[in-house]
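Engineer: Using only what follows, build the 3D model:
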Amino acid sequence: MFVRGTSEEIWKPVKFAFEFTNDCRFEVSNLGRVRSFNKVADGRILNGSITEGYRVIRLKLYKPRDPDTQLSFDQLKEEISKLYKKRREKINNNDYSESIERVTKRLEMKKASLSKKLKKDLKSRTINHHFLIHRLVATYFLPKPKAGHTIVGHLDFDKMNNKLTNLKWMTTEENVIHQSKNPSVIAEKKWRKYTQKPRTKGAKLTSTQVIHIKKQLKRERPMKQIAKQFDISEMQVWRIKSGENWSRVTIPE
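Structural biologist: So this is what the prediction gives:
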């Protein structure tokens, strides 16, 4: 059991709400690190990327193939195997009753068909999954006080410091108060006083726009594209997806 305030690094396995076929697993630590395990990497630390100052881990995972599709692929591979065998036998036996070129052409057509189907299948099974490291740490190491505490704040305002001791679950109101003390926010407010340029990016969304965003998220459209379309940040899209913001707006049945 981790005691808040200690420096010992403790790792916990990351669990997913869906099944995937990738031969890998992930762990998160109370010191804000994430590592992966697979055939070529045994505990490699993942640095991820930076989105609006937050460290994000992006994964490309694949859903299992359904039985009917798998059967179709197995049959096509069997046909290709038989054509390879037939061509090899004809060459070895100098049998030209059926043109070797004709067999080769059929073989290449089957291989092209398999390649095309594999690409389409892989695309349909792709899951572009990502998580914010600070939320991952809080989820696994920091009990949420109440359901209303949906935001994970950085106590020292440093978004790169994802250690457990620097994180706290907050309500929206608590986060607003906390951010009002953020030196960067204070500096930005001072800067705005001396500029006449209106800031339109990130303007408040309407309920209709949020419904459209949620529909696109349901279709697994990349959040970067959604953010660009609605002129908002990826973080805003992520918060809509996670339910931090606009949770009361749902997609009509």
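
Engineer: switch to C-alpha atoms for all contacts and neighbour counts from now on
Structural biologist: Noted.

Engineer: show me where this structure has strands.
Structural biologist: 11-13, 25-29, 34-37, 42-46, 49-51, 54-62, 126-132, 151-154, 167-170 (DSSP state E).

Engineer: could you redo those strands as CSV and give each row distance to residue 102 and mean neighbour count?
Structural biologist: Output for these, formatted as CSV (distance: least, C-alpha to C-alpha, whole Å; neighbours: other C-alpha atoms under 10 Å):
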stretch, distance to residue 102, mean neighbour count
strand 11-13, 54, 15
strand 25-29, 47, 19
strand 34-37, 47, 19
strand 42-46, 48, 14
strand 49-51, 51, 12
strand 54-62, 37, 16
strand 126-132, 36, 15
strand 151-154, 65, 22
strand 167-170, 67, 21
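
Engineer: wait, which of the ones you listed is closest to residue 196?
Structural biologist: When those are compared by C-alpha to C-alpha, strand 49-51 sits nearest residue 196, at 27.3 Å.

Engineer: any residues touching that closest one, and which ones?
Structural biologist: Applying C-alpha atoms under 8 Å, 6 or more residues apart in numbering, the external contacts of strand 49-51 come out as 55-58, 234-235.

Engineer: With distance to residue 212 added, can I get the strands of the chain in a markdown table?
Structural biologist: Formatted as a markdown table, the strands of the chain follow (distance: least, C-alpha to C-alpha, whole Å):
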| stretch | distance to residue 212 |
| --- | --- |
| strand 11-13 | 34 |
| strand 25-29 | 33 |
| strand 34-37 | 33 |
| strand 42-46 | 33 |
| strand 49-51 | 23 |
| strand 54-62 | 24 |
| strand 126-132 | 19 |
| strand 151-154 | 23 |
| strand 167-170 | 28 |
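
Engineer: how about this one, so we can line them up?
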Amino acid sequence: MNHSTPQGPIEWRPIPGFPSYEASERGDIRRAVSFRHYPAGMVLRQRRNRFGYMTVRLSERGIAHDVFVHRLVALAFIGPQPTPQHEVAHGDGSRDNNHWANLRWATPSENALDRRRHGRLPDTRGEKHPMARLTNDLVLALRSRRRAGALYREIADEFGFPKLTVYDAVTGKTWSHI
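Structural biologist: Reported below is the predicted structural model:
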């Protein structure tokens, strides 16, 4: 069932896995089936969890589920989760904008890149990490010594770091951003 707004009709679709509920294209969730004193068409109240994401409580077969609104909208409008590892990513970085066009399935690394781009994930790579023992300049010096023919063991002894730390930094397993 669709309703109209000044912007036009609102599309509602059933939510896979929750047959008693529907999601709107804008991110609202409503009951599709009447139950006790809850009529069909009743839009559910959303709550913000401690991480800033909107959630709703859905009840199926007597079991209550607290579910992310963005996940329900993605299931209804985008389709099934491609793999168990995929997450719902917000295109604009706003956790409040659960319009289906703002959502997409993404891998955890893609979602982390989005969060970094939106300023929600601080860049703690390399010397910006509070536990970093190396610096950008030191990594460049390690790489320069290796290019000059020094053995990893020699470089490690010279700079006072474990051989594996030197190897990882020189080969790019760590510090790949520089």
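
Engineer: Just the TM-score for the two chains, thanks.
Structural biologist: TM-score of the superposed chains, computed with TM-score structural alignment, normalised by the length of structure 2, equals 0.54; 117 aligned residues with a C-alpha RMSD of 3.2 Å.

Engineer: circling back to that earlier point, out of the strands of structure 1, which is closest to residue 213 of structure 1?
Structural biologist: With C-alpha to C-alpha as the measure, strand 126-132 is the member of the strands of structure 1 nearest residue 213 of structure 1 (16.6 Å).

Engineer: residue nearest the centroid of structure 2?
Structural biologist: What sits nearest the mean C-alpha location of structure 2, by C-alpha atoms, centre = their mean, is residue 111, with 4.1 Å.

Engineer: and it, what pairs with it in structure 1?
Structural biologist: Counting by TM-score structural alignment, residue 111 of structure 2 lines up with residue 175 in structure 1.

Engineer: Please tell me I have it right and its match contacts residue 150.
Structural biologist: No: with contacts counted by C-alpha atoms under 8 Å, residue 175 of structure 1 stays clear of residue 150, the gap being 9.8 Å.

Engineer: Show me where the stretch 151-253 of structure 1 has its helices.
Structural biologist: Here the stretch 151-253 of structure 1 has its helices, by DSSP state H, counting those that start in this stretch, at 172-179, 183-193, 207-218, 223-230, 234-242.

Engineer: Packing partners of the last one?
Structural biologist: Spelled out, it's helix 234-242 of structure 1. Applying 3 or more C-alpha pairs under 8 Å, 6 or more residues apart in numbering; DSSP states H and E, we find helix 234-242 of structure 1 packed against helix 207-218, helix 223-230.

Engineer: closest to residue 33 of structure 1 out of those helices?
Structural biologist: Proximity to residue 33 of structure 1 (C-alpha to C-alpha) singles out helix 223-230 among those, at 23.7 Å.

Engineer: By neighbour count, which bits of that closest one are buried? Give me those.
Structural biologist: By neighbour count with 16 or more other C-alpha atoms under 10 Å, helix 223-230 of structure 1 contains the buried residues 223, 226-227, 230.

Engineer: So which residues make contact with stretch 137-151 of structure 1?
Structural biologist: Contacts for stretch 137-151 of structure 1 (C-alpha under 8 Å, 6+ apart): 2, 12, 28-30, 32, 152, 162-164, 167-172, 175, 244.

Engineer: helix/strand/coil for residue 137 of structure 2?
Structural biologist: Secondary structure assignment for residue 137 of structure 2 (DSSP: H, G, I helix; E, B strand; the rest coil): helix.

Engineer: swap in the one 5 residues further on?
Structural biologist: Here residue 142 of structure 2 takes the helix state, with states given by three-state DSSP.

Engineer: Translate it into the numbering of structure 1.
Structural biologist: Using TM-score structural alignment, residue 142 of structure 2 lines up with nothing in structure 1.

Engineer: With distance to residue 144 of structure 1 as extra columns, can I get the helices and strands packed on helix 234-242 of structure 1 in TSV?
Structural biologist: Formatted as TSV, those follow (distance: least, C-alpha to C-alpha, whole Å):
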stretch	distance to residue 144 of structure 1
helix 207-218	25
helix 223-230	26
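
Engineer: Out of these, which is closest to residue 7 of structure 1?
Structural biologist: The minimum distance between residue 7 of structure 1 and these falls on helix 223-230, with 35.4 Å, by C-alpha to C-alpha.

Engineer: about what we covered before: which one of the strands of structure 1 lies nearest to residue 189 of structure 1?
Structural biologist: Nearest to residue 189 of structure 1, of all these, is strand 151-154, at 19.9 Å by C-alpha to C-alpha.

Engineer: now that closest one: which residue numbers in structure 2?
Structural biologist: Aligning strand 151-154 of structure 1 against structure 2 (TM-score structural alignment) gives residues 87-90.

Engineer: just to revisit the earlier point, ok, so what distance separates the residue nearest to the centre of structure 2 from residue 78 of structure 2?
Structural biologist: From residue 111 of structure 2 over to residue 78 of structure 2 the distance is 17 Å, taken as C-alpha to C-alpha, to the nearest Å.

Engineer: do residue 5 of structure 2 as well
Structural biologist: 22 Å.

Engineer: Those two: who's more crowded?
Structural biologist: Neighbours per residue (other C-alpha atoms under 10 Å) separate residue 5 of structure 2 from residue 78, with residue 78 holding more: 15 against 8.

Engineer: Show me what that one lines up with in structure 1.
Structural biologist: Checking TM-score structural alignment: residue 78 of structure 2 goes with residue 142.

Engineer: still on that earlier bit, tell me if I'm right that the residue nearest to the centre of structure 2 and residue 89 touch.
Structural biologist: Yes: if you go by C-alpha under 8 Å, residue 111 of structure 2 and residue 89 touch, sitting 5.8 Å apart.
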